[in-house]
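Q: From the sequence below, what's the structure:
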Amino acid sequence: MTIIYLLIGISLLVALLFLGAFLWSVRSGQYDDTYTPSVRMLFEDEEPPLR
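A: Model prediction:
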């Protein structure tokens, strides 16, 4: 019966670690723009006009 309490505690600790990592990545802007980086290489770079 003691092993069940130990496994529950370890699983809660791991879940909290993953939640903390997820919240840290959201706050640091990891998921701000998910579309542009995947298609950035398809767009041609515009050259500045010559003067």
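
Q: Only C-alpha atoms from now on, for both contacts and neighbour counts.
A: Will do.

Q: Residue 31: what secondary structure?
A: coil (DSSP: H, G, I helix; E, B strand; the rest coil).

Q: for comparison, sequence B:
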Amino acid sequence: MSVIYILITVSIVVAVIFLIAFINAVRTGQYDDDYTPSVRMLFDDEVKKNTNKLINTQTEKQKSI
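A: Model prediction:
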């Protein structure tokens, strides 16, 4: 029975260590996304073209009404 107490204690200590490591990684910017903004500029024109088409179709519908 004493082995269970030791295992529970060790598992809680390990979980706390991983939690501290995760919080430290987030604070130092480990999970910041540096790749997406550089790729987003390549596909930005496609988004603008699609929104322009949508705006044009909406204005045409309003003119026909």
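
Q: any idea how far residue 40 of structure 2 is from the residue nearest in space to the middle of structure 2?
A: For structure 2, the residue nearest the mean C-alpha position is residue 33 (8.0 Å; Cα atoms, centre = their mean). With the distance defined as Cα to Cα, to the nearest Å, residue 33 of structure 2 ends up 12 Å from residue 40 of structure 2.

Q: okay, and the common contacts of the two?
A: Jointly contacting residue 33 of structure 2 and residue 40 under the rule Cα atoms under 8 Å, 6 or more residues apart in numbering is no residue at all.

Q: Measure the mean distance from the one helix or strand residue 9 of structure 2 maps to to structure 1 post-superposition.
A: Using DSSP states H and E, residue 9 of structure 2 sits in helix 2-27. Helix 2-27 of structure 2: mean distance to aligned residues in structure 1 after superposition is 0.3 Å, counting by mean Cα distance after the TM-score superposition for structure 1.

Q: so where is that helix in structure 1?
A: Under TM-score structural alignment, the alignment places helix 2-27 of structure 2 onto residues 2-27 of structure 1.

Q: List the buried residues for the matching stretch?
A: Residues of stretch 2-27 of structure 1 classed as buried: none (neighbour count, 16 or more other Cα atoms under 10 Å).
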